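Chemist: No letters, just coordinates:
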């Protein structure tokens, strides 16, 4: 059975007086659905371009930060603990509004997290709205450039539906979560979301070392990579585009490896007619020469101290058999509880457990990012799972299952080799070959598994 919601239309808020009326209209609501639209695929520095707000009654409000210079009237709504702010995937929305407007949040509800905790296999807004309301949302403008103005009617209709269903959806999911005993877990997760902060940082040329594949480069190549990385960022800033839309990391890495020094070698490295060579050829060659001439220290990876380091040892290859055992335990719990991995214990936590090999539940507390609800629900079970693996593990000095299989294969190989020797000797006798001319026996050394 699907639910039909009353539709009170929407209000596009573009001036201070309209914003004040929106705040007054929403202040009496106990629940407010919140969503945002940004321009992360279209701007050098992303910004929040729309805020959609829906109360329990009344219209959907679409607030336009690009046309309003002061959004401070919204701040009390966001920080009011008596009003539940409902998001679908709250993390990005919260950090974006904290970064751009300085909002603080108290009392939130995330419908995506709730749906996962309950056990909904499909927990995107599109699927939840279709499931509960029988409405198929239009995905046409998911990648729209929300910084462009003016916005057309179809853009505003699309945007307002992202918050329109959230208050009612919150009530439906909360009832399911309470029935399944999941609210304590969810409240802890919601509390952590409220504290999320923007972690972006200003451009640093040495961040090029974080590119996948950069660690395999030689020092002289790393200096060139840094020079190309800096050029790309300056072009992106000038054009107000994300750096990846200027050119990709693959181009930076390829040029750093091959080090072309003129137009011909650049064309050979990139391929005939490549847009980077056509649009930025002179600048790229200059950046290559700058990097080649650079004698400063190359970029090096920055080691970030792990939370829990010193108490929880780092994961190593020796821990992989136990990790495999713990994953099987976790997957069984997922099936029994009808939820995803993140709603039991994720792989990063399992790696820490495998490295720690706890003998008591209290030893799990220092593990990075482990939640109180996970400790309460699974700490004892994890310790039991580790103990069960230790009981089955081969004793010290005794070969593991894979080791035994390797030994069996070596014995078979040795036996086959001896049989071949006997066969060769018989042939030699029949052909009257002297012993000194007999072929060498096959190599019966260890065989790789």
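Modeler: That came through, no problem. Everything numeric here is computed off the predicted structure, so don't read it as measured data.

Chemist: only C-alpha atoms for contact and neighbour calcs from this point on.
Modeler: Will do.

Chemist: mind checking how far whatever helix or strand residue 86 lives in is from the chain centre?
Modeler: Using DSSP states H and E, residue 86 maps to strand 84-87. Offset of strand 84-87 from its chain centre (C-alpha atoms, centre = their mean, to the nearest Å): 23 Å.

Chemist: So which bits of stretch 125-143 are buried?
Modeler: In terms of neighbour count (16 or more other C-alpha atoms under 10 Å), stretch 125-143 has its buried residues at 125, 127-129, 131-133.

Chemist: name the helices or strands packed onto the strand holding residue 86?
Modeler: For strand 84-87, the elements it packs on are strand 31-38, strand 108-110, helix 111-118, helix 166-179, judged by 3 or more C-alpha pairs under 8 Å, 6 or more residues apart in numbering; DSSP states H and E.

Chemist: Need the contact partners of whichever helix or strand comes after it.
Modeler: The first helix or strand that comes after strand 84-87 along the chain, using DSSP H and E, is helix 90-101. Residues lying outside helix 90-101 but in contact with it, judged by C-alpha atoms under 8 Å, 6 or more residues apart in numbering, are 35-36, 47-48, 71-72, 87, 103-105, 110, 193-194, 196-198.

Chemist: From the residues you listed, list the buried ones, please.
Modeler: Buried members of the contacts of helix 90-101, scored by 16+ other C-alpha under 10 Å, are 35-36, 47-48, 71, 87, 103-105, 110, 193-194, 196-197.

Chemist: Off-centre distance for the longest helix seen in the chain?
Modeler: Among all segments of the chain classified by DSSP state H, the helix with the greatest residue count is helix 401-431. Helix 401-431 sits 52 Å away from the centroid of its parent chain (C-alpha atoms, centre = their mean).

Chemist: I'd like to know which elements that helix is packed against.
Modeler: Packed against helix 401-431 by the contact rule (3+ C-alpha pairs under 8 Å, 6+ apart) you find no helix or strand.

Chemist: List the buried residues in it.
Modeler: Within helix 401-431, the residues that qualify as buried by neighbour count (16+ other C-alpha under 10 Å) are 406, 409-410, 413-414, 417, 421, 425, 428.

Chemist: tally of neighbours for the closest residue to residue 182 other than its chain neighbours?
Modeler: The shortest distance from residue 182 to any residue other than its chain neighbours is 6.7 Å, reached at residue 117 (C-alpha to C-alpha, 6 or more residues apart in numbering). Residues lying near residue 117 (other C-alpha atoms under 10 Å) number 26.

Chemist: Next one for the comparison:
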């Protein structure tokens, strides 16, 4: 399992978007289905899904904030002519028969990048998909949470009070299961309305390309994930940085072994406090102000061992003050490092903002910000428009930009590259 930064505890998680209270509360039209956790039950589900018609609404519940892994602890499915199903994936290693039943169907998901990795873990991968959150972004909706879109387009409230519960709990309480089933109750209807809006806005092909790109989505492994430790900016000196890294990696090993989210072992604030104080023994560590957490005392010997190792580490083995990367420097450093590149970026950003306003598409959806920065920091060498335009287009495609993005933003980048080098 790839390492990841500290997950928020349930109390720290963002408050879900709540629809207006005057809307009617969405309820299950077919009642609450029983949970499926046997081979016989799963076979029946697969037969019924295969016999249904149209796209399949799919959602998955993970135990974020509780578990180290990102595995699915519940999978919800709904298809017209088949009904709604709640599948407990834990008794099954993979779900090949369910994948076979879903083969060739269009999946409807909300915020697909959250669910695709954990669905792939159990062998479920879409032939086609429609992401209602991404569709909302392309259509310019200011808020694209599922509850908000359901309220805006369907005029109903979607209860979200169980969004941060521990889905690894067994047995799952009935109110949680009802909440989970509701998440797929109206996805087919929502997809039809958003699809019609995309067609009317001339954005259906944009969406098709985006959805096709999502089919191959994989969670990127974070490089030097320990640098995302909250409060790291307060740490001074490479040895203290080394202490943060050592404590973070030790905590990550413990969390992975126990399948507990790292923050429930030791909070980031405790790591920073210990790294700043650099205590050399158990008593000093436990007396360090700010060093606390469920695993603070239980794993004290391991924290001390990590700190002692850092204390004797050679300078060459200590982490650099700035993260390593293969991309351009942070934008705030461009003016000093390359004033022409900084001007390219400023011109492009201004034009991209105008394009976002005209198209009613967020800037980050018009073009991934990293693609923009990489192209403008190291643009093709050509400096005549006829040669530069296809070179920029090829560079954007190589980075992963979709064709509709290349067509819309390529000319902006070409113009910024050429204009930035003209005399002021």
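Modeler: Cool, the structure landed. These numbers were taken from a predicted model, which means no experiment stands behind them.

Chemist: What span of the second structure is the strand holding residue 86 of the first structure aligned with?
Modeler: Across the second structure, the stretch matching strand 84-87 of the first structure (TM-score structural alignment) is residues 106-109.

Chemist: And the residue lying closest to residue 230 of the second structure once chain neighbours are set aside, how far from residue 65 of the second structure?
Modeler: Distance criterion C-alpha to C-alpha, 6+ apart; nearest residue to residue 230 of the second structure, sequence neighbours excluded, is residue 268 at 5.8 Å. Counting by C-alpha to C-alpha, to the nearest Å, the gap from residue 268 of the second structure to residue 65 of the second structure is 14 Å.

Chemist: returning to that earlier point: would you mind giving the helices and strands packed on strand 84-87 of the first structure as a markdown table with distance to residue 8 of the first structure added?
Modeler: Conversion of these to a markdown table gives the following (distance: least, C-alpha to C-alpha, whole Å):
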| stretch | distance to residue 8 of the first structure |
| --- | --- |
| strand 31-38 | 15 |
| strand 108-110 | 23 |
| helix 111-118 | 22 |
| helix 166-179 | 14 |
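
Chemist: Can you show me the strands along the first structure?
Modeler: 10-13, 31-38, 48-54, 60-63, 84-87, 108-110 (DSSP state E).

Chemist: And for stretch 170-190 of the second structure, what's in contact with it?
Modeler: Applying C-alpha under 8 Å, 6+ apart, the set of residues contacting stretch 170-190 of the second structure from outside is 26-28, 32, 55-59, 61, 76-78, 84-86, 108-109, 132, 150, 153-154, 158-160, 162.

Chemist: what's the answer for stretch 193-204 of the first structure, then?
Modeler: Counting by C-alpha under 8 Å, 6+ apart, the neighbours of stretch 193-204 of the first structure from elsewhere in the structure are 90-91, 94-96, 98-99, 104-108, 233.

Chemist: for stretch 134-150 of the second structure, same thing?
Modeler: Under the criterion C-alpha under 8 Å, 6+ apart, residues 16-19, 110-111, 133, 156-160, 186, 190, 194-195, 197-198, 201, 203, 207, 360-362, 365 lie in contact with stretch 134-150 of the second structure.

Chemist: cutoff 6 Å now
Modeler: 19, 133, 158, 360-361 (C-alpha atoms under 6 Å, 6 or more residues apart in numbering).

Chemist: Between the residues you listed, which sits nearest residue 230 of the second structure?
Modeler: Minimum distance to residue 230 of the second structure across the contacts of stretch 134-150 of the second structure is 28.2 Å, recorded for residue 133 (C-alpha to C-alpha).

Chemist: which residue lines up with residue 24 of the first structure in the second structure?
Modeler: Residue mapping for residue 24 of the first structure onto the second structure gives residue 47, with TM-score structural alignment as the criterion.

Chemist: equivalent range in the first structure for stretch 174-183 of the second structure?
Modeler: Going by TM-score structural alignment: stretch 174-183 of the second structure matches residues 153-162.

Chemist: mean per-residue distance, that stretch to the second structure?
Modeler: Between stretch 153-162 of the first structure and its aligned partner residues in the second structure, the average distance after superposition works out to 0.7 Å, using mean C-alpha distance after the TM-score superposition for the first structure.

Chemist: and that stretch, which residues are buried?
Modeler: Judged by neighbour count using 16+ other C-alpha under 10 Å, the buried positions of stretch 153-162 of the first structure are 156, 159-162.

Chemist: again with stretch 398-412 of the second structure
Modeler: Buried residues in stretch 398-412 of the second structure, counting neighbours by 16+ other C-alpha under 10 Å, are found at 401-406, 409-412.

Chemist: Please identify which two of those are farthest apart in space.
Modeler: Greatest spatial distance in these: 402 and 412, 15.5 Å, computed using C-alpha to C-alpha.

Chemist: In the stretch 201-350 of the second structure, what residue spans correspond to helices?
Modeler: For the stretch 201-350 of the second structure, applying DSSP state H, counting those that start in this stretch gives helices covering 204-214, 238-258, 268-277, 282-286, 300-311, 334-337, 339-359.

Chemist: Residue 251 of the second structure corresponds to which position in the first structure?
Modeler: In the first structure, the residue paired with residue 251 of the second structure according to TM-score structural alignment is residue 232.

Chemist: ok, residue 274 of the second structure to residue 260 of the second structure distance?
Modeler: Plainly put, residue 274 of the second structure is 21 Å away from residue 260 of the second structure if you go by C-alpha to C-alpha.

Chemist: Have a look at those two and say which one is more surrounded.
Modeler: Of the pair residue 274 of the second structure and residue 260, residue 274 is the one with more neighbours under other C-alpha under 10 Å, namely 25 against 20.

Chemist: Aligned against the first structure, show me the partner of the more buried one.
Modeler: Residue pairing (TM-score structural alignment): residue 274 of the second structure is matched to residue 255 of the first structure.
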